[in-house]
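Visitor: for reference, the sequence and a predicted model appear below.
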Amino acid sequence: MSAMFTTGKLKRLTPLIDECVDTMYDNIDKIIAKSNGILSAPVDLKPLTGAYAMESTIHVTFGLKVSALADPNNPILENIRKLNKQSLLSLVKVSIIMVAPYVARMLRLSQFDRKVTQYFRDLTLHLIDERNRVSETESAVKRVDFLQQMLDSMRDNNNEAIDGSEKYTDSRSGEKYRETRAAASMRDKGLSYDEIIAQCVMIVLSGYDSVSMTISICLYSIAKHPEVQQKLYEEINTFHEQKVCVNFVFNI
């Protein structure tokens, strides 16, 4: 996994993130347009930053483009919300899993709703199957998201192409395939499909709330300090005119 977070590979994600930034710009413009350009009351930016964080996280992880505000009932958005939802029952489950794992195994306890984890399992296996089929055509587009990077890493480490005849559209076929790989003693040579699914869920889970809260705090801070906001605005314009690469943030 560490190889995925090199500077070069992270820079490849910039176009995906830029698309989500443009969507957030459009959402902010809609708020300004509704008030005729005059914001007479405080604006709750948490829904906007939350939508951006969710969209960008999904885009860089799975390569899927969604609109959290325009299509809030999208299944992948609903399941991410369920992943991040905390309740007393979930806290009790986590406590038992950490303190008495053997009891958790006996009771078949899971930190997350099994329906949610099953959804992401099936989604990931479906995307893998789709990419395997598309990669066989001449018009295949090279993807740079995390899922694709993990698939490329698995192919490289196993020194073989993934058999396009295998199907992963449901969890049972995925389970049968992993048993075959384990029997072939390939378990330790790169990521397994279970590990890829787990890593995708982990990235989505860890990236959403932290990104959303960080951006919200930054926006609130510069809104409370207009002089800092103006200085930041001028510096960004300077670097934007020079068309400097993403590293310009280190010079601000």
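Guide: Nice, thanks for sending it over.
Visitor: from here on, just use CA atoms for contacts and neighbour counts.
Guide: Fine.
Visitor: tell me the spacing between the nearest residue to residue 187 once chain neighbours are set aside and residue 174.
Guide: Distances taken as Cα to Cα, 6 or more residues apart in numbering place residue 181 nearest to residue 187, at 6.6 Å, with adjacent residues excluded. Taking Cα to Cα, to the nearest Å as the measure, residue 181 falls 11 Å from residue 174.
Visitor: correct me, but the residue nearest to residue 187 touches residue 190?
Guide: No. Counting by Cα atoms under 8 Å, residue 181 does not reach residue 190; the two are 11.4 Å apart.
Visitor: okay, the two: which has more neighbours?
Guide: Each of residue 181 and residue 190 has its neighbours counted (other Cα atoms under 10 Å); residue 190 has more, 18 against 12.
Visitor: before we go on, here's another structure to hold up against the first:
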Amino acid sequence: MLFTLILYSIILILIVTYIVVHVKQYEYFKVRQISGPTPSYFFGHARTLWNAKSPSRQLAEWSKQFGKIYGIFEGTRPVLIASDVDFLQEVFIKQFSHFPIRKTNILTKALNRGTRIHLFNALGTRWKRQRNVINPTFSAVKLKQMSPLINDCINELMKKLPDYSEKHEDFNIYTLYKRMTMDVICRCAFGVDTDMQNNPDNIYLKKVAQVFTIDIRKMLAFKLGTLVPSLGVTLGTLFIFLNTVKQKLNQLFPSTTKKFEQFPASWIMERVDEVIGMRSDVAKQRVDLLQLMLEAASREHIKDKNDDVNDQYIAKKLTYDEVIANVFLFMVAGYETTSTALAYCTYVLVNHPEEQLKLQHEIDEYLSQNEDGKDPDYDVINRMPYMDMVIKEVLRMHPIAISAVVNRECIEETDVCGIKITKGAVIQPDVYSVHYDQELWGPQDVNSFCPERHLTKRHPLAYIAFGVGPRNYYHSHISYYY
């Protein structure tokens, strides 16, 4: 009887302690005199964001209510939502050493224990090493070499458009852009000459599309890892282990493929691995992203040093597993973002015929200077100022960066604009509120399409369509490439 009483007392004390600690966590913003929506116990604001049709739009609505800096909670983790550009500049640029990583989730730390980790998720010195190797891959000289591959895919799309025009029927140009973009990526990323524009059932197109149909935010393991961060590594490791089991079952028992279908990301990486295996024949080598990375690859183990090491002492090599992971990243990052940006450009120009005509005049002018009649190359496109302004204005109004790309996690306690930020707290920009701030983007109405507004010099953080700061570099190059 006494033992049972003591046991129940201990359990009760633990429960009360757990509740008190968590309730105290929700005082994080109050003690800093930062406003925000009222959190619900245990969930914070996570449940609201999970159920929102557009989490980014939800943040913009809260910004209108609580101002340019306010606080929310993912479980008990504090997240500062900011549309104050001076505050964001301090976090993303001036104090980057305190905020060098994106918000960690159940996969980030688990993946960093493995070998197939790409630039997006890499942490510490591993990220610095990969950045030092990959950034030069996107130099102008190397991008020019891929122009013929891109032009072939674009020309294939242009052959199809007259047929749709002659039929006078509605068609989904977004679908055509996705196929064309995937063709470009497969050719430029790892040298697979696909023909997805004539074969919409292509397996590569299906697998990459599946990557985006899986909303990881709504998966039970991800939700639990968000609410109970201490379980993050365990859940992430289990998630990876189960996918590995599915992969092995498919190899041993091909008839089980549908029943134990592995995640599309793993399937794509396997295909990249196969292509690498076929690159041993020098005569068949071609200029693409994979080949450029393989030239900097090593089969030796690369030991990353402490995070405070200078860049000059970091190895300028990638492992073959890192090459595989980064080619996959290129495919995924380029596919959805590029096709979506093209679709928005089309939509905006159709609704603004005057700007469309002005852009057409610029294009015709530069192409008329091309005496040999060849397709436009990197240099020609790069010399079109109005096109650059049009694309920037489209992406100002319809930013494609998502919260997973642009947020930052604090790794060391610091002070930002008078606000004490503790380790583990997250800073997340409200991109919509920044891009539609009349003070930043006036005097023209921010809700109107006006490419010329980009002729005026703005605050460095006024335009964050691809995020900002050192960890933005790779994604901006991918998007600019297209």
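Guide: Looks like it came in fine. Since we're looking at a predicted model, the values are computed, not measured.
Visitor: so which strand or helix has the counterpart of residue 184 of the second structure in the first structure?
Guide: Counting by TM-score structural alignment, residue 184 of the second structure lines up with residue 56 in the first structure. Residue 56 of the first structure belongs to helix 46-62 when assigned by DSSP states H and E.
Visitor: counting by contacts, list what that helix packs against.
Guide: helix 14-34, helix 146-158, helix 193-224 (3 or more Cα pairs under 8 Å, 6 or more residues apart in numbering; DSSP states H and E).
Visitor: make it 6 Å
Guide: helix 146-158, helix 193-224 (3 or more Cα pairs under 6 Å, 6 or more residues apart in numbering; DSSP states H and E).
Visitor: which parts of the last one are buried?
Guide: Of all the residues in helix 193-224 of the first structure, those buried under the rule 16 or more other Cα atoms under 10 Å are 193, 196-197, 199-201, 204-205, 207-208, 211-212, 215-216.
Visitor: before we move on, what about the shortest one?
Guide: The neighbour-count criterion (16+ other Cα under 10 Å) identifies 146, 147, 148, 149, 150, 151, 153, 154, 155, 158 as the buried residues of helix 146-158 of the first structure.
Visitor: secondary structure class for the equivalent of residue 9 of the first structure over in the second structure?
Guide: When the second structure is aligned by TM-score structural alignment, residue 9 of the first structure is paired with residue 142. Per DSSP: H, G, I helix; E, B strand; the rest coil, the secondary structure class of residue 142 of the second structure is helix.
Visitor: doesn't residue 146 make contact with residue 61 of the first structure?
Guide: Yes. Here residue 61 of the first structure reaches residue 146: they are 4.8 Å apart, a contact under Cα atoms under 6 Å.
Visitor: from residue 221 of the first structure, how far out is the residue lying closest to residue 236 of the first structure once chain neighbours are set aside?
Guide: With Cα to Cα, 6+ apart as the criterion, residue 236 of the first structure has its nearest non-adjacent residue at 7.7 Å, and that residue is residue 252. According to Cα to Cα, residue 252 of the first structure stands 16 Å off from residue 221 of the first structure.
Visitor: cool, and residue 196 of the first structure?
Guide: Residue 196 of the first structure is 37 Å from residue 221 of the first structure, by Cα to Cα.
Visitor: cool, residue 4 of the first structure as well?
Guide: In terms of Cα to Cα, residue 4 of the first structure sits 32 Å off from residue 221 of the first structure.
Visitor: before we move on, what about residue 197 of the first structure?
Guide: In terms of Cα to Cα, residue 197 of the first structure sits 37 Å off from residue 221 of the first structure.
Visitor: leaving out the residues flanking it, which one is nearest to the aligned partner of residue 275 of the second structure in the first structure?
Guide: By TM-score structural alignment, residue 275 of the second structure lines up with residue 127 in the first structure. Distances taken as Cα to Cα, 6+ apart place residue 62 nearest to residue 127 of the first structure, at 8.0 Å, with adjacent residues excluded.
Visitor: the one you found - how many residues pack around it?
Guide: 21.
Visitor: and residue 264 of the second structure, what's its match in the first structure?
Guide: Residue 264 of the second structure maps onto residue 116 in the first structure, by TM-score structural alignment.
Visitor: need the contact list for that match.
Guide: Residues near residue 116 of the first structure by Cα atoms under 6 Å, 6 or more residues apart in numbering: residue 79.
Visitor: so how far is the helix or strand it falls within off the chain centroid?
Guide: Under the criterion of DSSP H and E, residue 116 of the first structure resides in helix 114-134. In terms of Cα atoms, centre = their mean, to the nearest Å, the centre of helix 114-134 of the first structure is set 14 Å apart from its chain centre.
Visitor: who's in contact with stretch 200-217 of the first structure?
Guide: 49, 50, 53, 54, 57.
Visitor: now residue 181 of the first structure, what's its secondary structure?
Guide: Going by three-state DSSP: residue 181 of the first structure is helix.
Visitor: and for the one 4 residues further on?
Guide: Using three-state DSSP as the criterion, the local structure at residue 185 of the first structure reads coil.
Visitor: and residue 80 of the second structure, by the same measure?
Guide: Classification of residue 80 of the second structure using three-state DSSP returns strand.
Visitor: map residue 149 of the first structure across to the second structure for me.
Guide: By TM-score structural alignment, residue 149 of the first structure lines up with residue 292.
Visitor: ok, its match to residue 332 of the second structure distance?
Guide: With Cα to Cα as the criterion, residue 292 of the second structure and residue 332 of the second structure are 18 Å apart.
Visitor: likewise for residue 70 of the second structure?
Guide: Residue 70 of the second structure is 32 Å from residue 332 of the second structure, by Cα to Cα.
Visitor: now swap in residue 350 of the second structure and tell me
Guide: 28 Å.
Visitor: next: residue 155 of the second structure.
Guide: 23 Å.
Visitor: leaving out sequence neighbours, find the closest residue to the residue nearest in space to the middle of the first structure.
Guide: Centrality entry for the first structure: nearest residue to the mean C-alpha point is residue 57, 2.9 Å, by Cα atoms, centre = their mean. The shortest distance from residue 57 of the first structure to any non-neighbouring residue, by Cα to Cα, 6+ apart, is to residue 204 (5.8 Å).
Visitor: so what does the one you found match up with in the second structure?
Guide: So, by TM-score structural alignment, residue 204 of the first structure is matched to residue 331.
Visitor: what about the equivalent of residue 246 of the first structure over in the second structure, how many residues close to it?
Guide: Aligned by TM-score structural alignment, residue 246 of the first structure pairs with residue 381 of the second structure. By other Cα under 10 Å, the residues close to residue 381 of the second structure number 14.
Visitor: give me the three-state assignment for residue 381 of the second structure.
Guide: helix.
Visitor: fine by me, thanks again.
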